[in-house]
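K.L.:
Sharing a model that was predicted from the sequence below.
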Amino acid sequence: MRRSTVRFDNGRGALLDGRLELPVGPPRGAVLFAHCFTCGKDLPAAEVIADAFVEAGIAVLRFDFTGIGRSGGDHAETSFVTQVEDLEAAAGALRDRLGRCDALLGHSLGGAAVLQAAGRIEDVRAVVTVGAPAEPGHVLRLLRTEPGEIERIGVGAVEIAGRRFRIGRRFFDDLDRVNMERAIAGLRRPLLVMHAPLDEVVGIDNAARIFQAAKHPKSFLSLEGADHLLRRPRDARYAGVMAAAFVAEHLPAEREGDPTSVHLRIGRRRYRTEVAVGGHRFVADEPREAGGGGLGPGPYELVAAGLGACTAMTLRMYADRKGIDLDEVEVSLAHEKRHVEDARACESPRAGKVDHIERRIVVRGALSDADLARLAEIADKCPVHRTLAHCVRIGTTVEHDGGEDGG
């Protein structure tokens, strides 16, 4: 994915640090991600969730709240109210960059913050929470300093899942200014509530309270087996994919792209590659045993898939045109390297080995022997088959883009 640093003022004099992640091709939407109270934008789960949005063609802005990570300001001087203000400022920064802020996604206390902020950000179309408390005062249960001591010295400590941060007297004072039930009831946006039944930090009863307070349209998704911070990558991946699908349903229809246009991008993480073909997006990768993450098909698998798809489509088209009673076509393919002497039919064999694709076609329907013979002949005439079987010339140019990039 393409990443760029976004820095913006929080409206109170501190500079906040964010990371904007863009999909390959024009984004179909933009989401603002609010992290948990003692975390930051670089939490591993946040990165996995952002990946899922980018793969769906949706841009993501993650940022550190005031006093967290690389953002300026003193965290001990912040409160839930200032977090909501930070979100509004971040939405403005996202709008300045992309002209839109379509959805809010909040994890833990960040989830409570997006519920409170959504009504103040007009262009938001959908809201997603992950492990969110029904009240920001839930944080008080995690105090490691007595409230009386905080009142006396003005600062205390809160610990969540082993992460300890300072909070000040202002956090307590501002709680009286927050009415979560009213904010949730007046959301007027589609809401997806995601929560782990065994969340050890924010109990599942919080999800029930949020869901009951919200008006329709609303949905609930159980994150079975996950912990509060979504430490297992598969839990974060599941949450991200489902959240991205939910948000995508509430975005304007994506314009159909040029069907002949193929764009790909790879960053530093080997070998995850974003692919955009027309209006379709997916990820290519290498298997784990080859050093990849196994997140998608590999290059040769994509080549074989293209041949298989072309074969099936060509047979379907021919049968329809000729009135052949063809119910179904199933194509299986396997790619391997063979020695040149085993593949003399190749028009331009390379030294040593050549590529061989074994194709097996199963057809179903009321078909005669003549139909089967003709279908076998037509399979070898599909356009991709002809391209692969003949010489292909590829022109390449390399251009240097000195802008900030990564993945």
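P.N.:
Happy to help now that I have it.

K.L.:
Going by C-alpha atoms from here, please, whenever you check contacts or count neighbours.
P.N.:
Fine.

K.L.:
Sticking with Phe65, tell me its helix or strand.
P.N.:
With elements taken from DSSP states H and E, nothing contains Phe65; it lies in neither a helix nor a strand.

K.L.:
State the distance from it to Ala334.
P.N.:
Between Phe65 and Ala334 the computed distance is 50 Å (C-alpha to C-alpha, to the nearest Å).

K.L.:
and if you look at Tyr238?
P.N.:
30 Å.

K.L.:
Use this one as the comparison:
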Amino acid sequence: MPSQKITFPGHSGDMLAARLDTPDGPLRACAIFAHCFTCSKDIAAARQISGHLAAQGIAVLRFDFTGLGHSDGEFGNTDFSSNIEDLVAAAAFLEAEHGAPQLLIGHSLGGAAVIRAATRLPLVRAVATIGAPADPAHVTNNFGAALDKIRDQGAAEVSLGGRNFTIRKAFLDDISGHDIAEALGNFGKRALLVLHAPLDAVVGIENAAEIFLAAKHPKSFVTLDTADHLVSQQADATYAAEVISTWSRRYLALAPCPVPEDAPEGVVRVREADAAGFLQDIIINARHELRADEPESFGGTDLGPSPYQLVSAGLGACTSMTMRMYARRKKMPLAHVVVDVTHNKQHADEAEKSGGKVDVFRREIRMEGDLSAEDRAKLMEIADKCPVHKTLHQSAEIVSVEMGGA
């Protein structure tokens, strides 16, 4: 997945540092990711979610708000309103360069910001929040004893995530003036997805309930059962990425993906999702998505089926479909088919001679219905004629072509 460093002017003219994660293939839509309070565009959850969406053909712009990360400007002079203005500026930049964002994703305070910003961006169709507060002023709970000092003296140093930030009274005044429920009431037909972790110790799960109840349909809620506030574990970030990707496709106006003339079933793209392990994103004709991985015992993270399990799935599905087509054509009373497929390598007569092994796919086929013995025998015969069975049983030509770097 290509990821390029870019900059664009924020609300005050300061240059904001950003990453644009773009698809390997055709661009189908655009999105923006807004990070959490005092975080950056480079946190693990932002990278994981943006990368997964890019694999689906959705370019994602993730940027550092003014004064944070690698962006210019003074954080002490920013507030919640300036975050919203930075989001509007990001949307204008993205529209001019690649296309207007249809999807906004916001993490924590960034989630509250994208809700507010969406009402000013008419081409936004869907908004997803992760661990977002129902009231932006919730962030002041992190200021502790410094809160009174800010109010009394106009500013104070606050330690957040191991770093010191200057927070001014103007920030408190501004953030208390934003009503998320009001913004949701003016959401129009935009779809909302609320993701939240019951174990979130920073922004409680009750915030998700308030946001969800204030929103109109279409709206969805998904719990991130084992996640922390930063969604720092790969399994949780992967799950959030898959949910956002699958959910958003229902609401976005995705550009069609061209099908090559020499590939009637489209292109199956496999993209490495984790260079440190074996996790793979599989995108099929830009419409369907799967994951592939290896078990933990093989050094993987077991977040998807293994390659041989995917081959077994293809064999099982093709077997069932072929039997169903034949039964339907012959009007056989086949009520239901179940195919269990296992794969192993074992010695066979010819392989024994060379000391090698062969792949053995074992199919256990169960048929339900008022079938005669003759019907069952014929359907078992037909199972061996499914196209995938023939491909595996005979031979296939595999042509590999080096296409250059992504």
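P.N.:
Happy to help now that I have it. Predicted, not measured: the structure shown is a model, and the values here were computed from it.

K.L.:
just to revisit the earlier point, the more surrounded of Tyr238 and Ala334 of the first structure?
P.N.:
The neighbour count for Tyr238 of the first structure versus Ala334, taken as other C-alpha atoms under 10 Å, is higher for Tyr238 (16 against 13).

K.L.:
Make sure that one is indeed in a helix.
P.N.:
Yes. Under DSSP: H, G, I helix; E, B strand; the rest coil, Tyr238 of the first structure sits within a helix.

K.L.:
so where do the strands sit in the stretch 151-300 of the first structure?
P.N.:
Per DSSP state E, counting those that start in this stretch, the stretch 151-300 of the first structure carries strands over the ranges 155-160, 163-168, 191-195, 218-222, 262-266, 273-277, 280-284.

K.L.:
Leu43 of the first structure is nearest to which of the ones you listed?
P.N.:
Nearest to Leu43 of the first structure among the strands of the stretch 151-300 of the first structure is strand 163-168 (11.8 Å), distances taken as C-alpha to C-alpha.

K.L.:
picking up where we left off before, in CSV, list the strands of the stretch 151-300 of the first structure along with mean neighbour count and distance to Gly73 of the first structure.
P.N.:
Shown next, in CSV, are the strands of the stretch 151-300 of the first structure (neighbours: other C-alpha atoms under 10 Å; distance: least, C-alpha to C-alpha, whole Å):
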stretch, mean neighbour count, distance to Gly73 of the first structure
strand 155-160, 18, 15
strand 163-168, 18, 13
strand 191-195, 25, 31
strand 218-222, 15, 35
strand 262-266, 16, 35
strand 273-277, 22, 36
strand 280-284, 19, 38
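
K.L.:
What is the aligned counterpart of Ala45 of the first structure in the second structure?
P.N.:
Under the alignment (TM-score structural alignment), Ala45 of the first structure maps onto Ala45 of the second structure.

K.L.:
whoops, I mixed them up, Pro299 of the first structure
P.N.:
Aligned by TM-score structural alignment, Pro299 of the first structure pairs with Pro307 of the second structure.

K.L.:
Give me the neighbour count for its match.
P.N.:
If you count neighbours by other C-alpha under 10 Å, Pro307 of the second structure ends up with 14.

K.L.:
now the residue lying closest to it once chain neighbours are set aside: how far from Gly300 of the second structure?
P.N.:
The shortest distance from Pro307 of the second structure to any non-neighbouring residue, by C-alpha to C-alpha, 6 or more residues apart in numbering, is to Ala292 (6.5 Å). According to C-alpha to C-alpha, Ala292 of the second structure and Gly300 of the second structure sit 10 Å apart.

K.L.:
between those two, what contacts are shared?
P.N.:
Residues touching both Ala292 of the second structure and Gly300 (C-alpha atoms under 8 Å, 6 or more residues apart in numbering): Phe278, Leu279.

K.L.:
Serialize the strands of the stretch 151-300 of the first structure to JSON lines and add fields for distance to Arg12 of the first structure.
P.N.:
Formatted as JSON lines, these follow (distance: least, C-alpha to C-alpha, whole Å):
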{"stretch": "strand 155-160", "distance to Arg12 of the first structure": "20"}
{"stretch": "strand 163-168", "distance to Arg12 of the first structure": "17"}
{"stretch": "strand 191-195", "distance to Arg12 of the first structure": "30"}
{"stretch": "strand 218-222", "distance to Arg12 of the first structure": "34"}
{"stretch": "strand 262-266", "distance to Arg12 of the first structure": "38"}
{"stretch": "strand 273-277", "distance to Arg12 of the first structure": "38"}
{"stretch": "strand 280-284", "distance to Arg12 of the first structure": "40"}
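
K.L.:
Can you tell me which of these is nearest to Val202 of the first structure?
P.N.:
Of all the strands of the stretch 151-300 of the first structure, strand 191-195 sits nearest to Val202 of the first structure, with 8.9 Å by C-alpha to C-alpha.

K.L.:
what packs against that closest one?
P.N.:
If you count contacts as 3 or more C-alpha pairs under 8 Å, 6 or more residues apart in numbering; DSSP states H and E, strand 191-195 of the first structure packs onto strand 126-130, helix 204-213, strand 218-222, helix 233-249.

K.L.:
quick revisit: what angle sits between the helix or strand the match of Ala45 of the first structure falls within and helix 234-248?
P.N.:
Using DSSP H and E, Ala45 of the second structure sits within helix 44-55. Going by axes from the mean of the first three to the mean of the last three C-alpha atoms, to 10 degrees, helix 44-55 of the second structure is angled at 40 degrees with respect to helix 234-248.

K.L.:
quick one, what contacts the aligned residue in the second structure for Val277 of the first structure?
P.N.:
Using TM-score structural alignment, the equivalent of Val277 of the first structure in the second structure is Ile284. Neighbouring residues of Ile284 of the second structure by C-alpha under 8 Å, 6+ apart: Gly266, Val267, Val268, Arg269.

K.L.:
buried stuff in stretch 370-383 of the first structure?
P.N.:
By neighbour count on 16 or more other C-alpha atoms under 10 Å, the buried set for stretch 370-383 of the first structure is Asp371, Leu375, Ala379, Lys381, Cys382.
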